[in-house]
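**Q** Structure for the following, please:
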Amino acid sequence: MSVLTRRADFLAANRGLRIARPGFVLLVNPNQNDSMRFGITVTKKIGNAVIRNRMKRRFRALLRELLPAAGLPAHDHVMIGREGGVERDFARLREELTAALTRAAEGKGDPPRRKPGPRK
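**A** Modelled structure (predicted):
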């Protein structure tokens, strides 16, 4: 299991399945490497550097614990932090990630987001 570092890989993951949960959004997309990879993104909207780093550490621990057993082989997994995710109970985050990985394995993502533009 390796870590995503290139921006192009994160953008490619955005074209895959999207599963939203209260603490995070999980993106899952097949890759060409035949290896399971993961990445974490937490924007500045979430909080200062201390809060963002705490959230990334928690996500990293969750992914390293759950991906080997529940992750999809030959897929990229990207977790995007959401507001309030850092305050959520770790056990609850684990349950939500397990449920999200199960939905991804079944191919059930959330409906596509509406394209930005003028409303009618």
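**Q** only C-alpha atoms for contact and neighbour calcs from this point on.
**A** Fine.
**Q** Next, count neighbours for the nearest residue to residue 70 once chain neighbours are set aside.
**A** Spatial nearest neighbour of residue 70, excluding adjacent residues (C-alpha to C-alpha, 6 or more residues apart in numbering): residue 101 at 6.4 Å. Neighbour count of residue 101, defined by other C-alpha atoms under 10 Å: 23.
**Q** Following up with a second sequence; could you model it the same way so I can compare the two?
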Amino acid sequence: MMVQARKRAPDEGAGIRVGFTCSKKVGNAVARNRAKRRLREAARAVLPSQGKDGWDYVLIGRAEATAARPFEGLLDDLRYALRKVHGPRK
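**A** Got it, this is the predicted structure:
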């Protein structure tokens, strides 16, 4: 999975917003929908505790990896990505 994030301007509203996408490289419609369902569940589990208020996140499914990866691994990947996004800049 890949995560993109951006901090919204103060006048754009509060809360965490999240979007999901999978290209046709992931597979047919069934495979894309399965990958997006898994991403949604991972976001439900992780973003309330580790996401930041006022941020937008886009979770991007990857071919074969998103659907085949064990769910705990998917959760760990999202946590790692959020630490990278919100960690100190070098």
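**Q** Could you get me the TM-score between them?
**A** Once the chains are laid over each other, their TM-score by TM-score structural alignment, normalised by the length of the second structure reads 0.88; 85 aligned residues with a C-alpha RMSD of 1.1 Å.
**Q** those helices in the second structure, which residues are they?
**A** 29-50, 65-68, 71-86 (DSSP state H).
**Q** So which residue is dead centre in the second structure?
**A** residue 59 (3.1 Å; C-alpha atoms, centre = their mean).
**Q** what's the counterpart of residue 79 of the first structure in the second structure in contact with, if anything?
**A** When the second structure is aligned by TM-score structural alignment, residue 79 of the first structure is paired with residue 59. Applying C-alpha atoms under 8 Å, 6 or more residues apart in numbering to residue 59 of the second structure gives the contacts 1, 2, 3, 4, 18, 19, 20, 21, 39.
**Q** if you set the cut-off to 7 Å instead, what comes out?
**A** 1, 2, 3, 4, 19, 20, 21, 39 (C-alpha atoms under 7 Å, 6 or more residues apart in numbering).
**Q** mapped onto the first structure, which of those residues are still contacts?
**A** Contacts conserved in the first structure for the contacts of residue 59 of the second structure, counting by both residues aligned by TM-score structural alignment, their matches' C-alpha atoms under 7 Å: 1, 2, 3, 4, 19, 20, 21.
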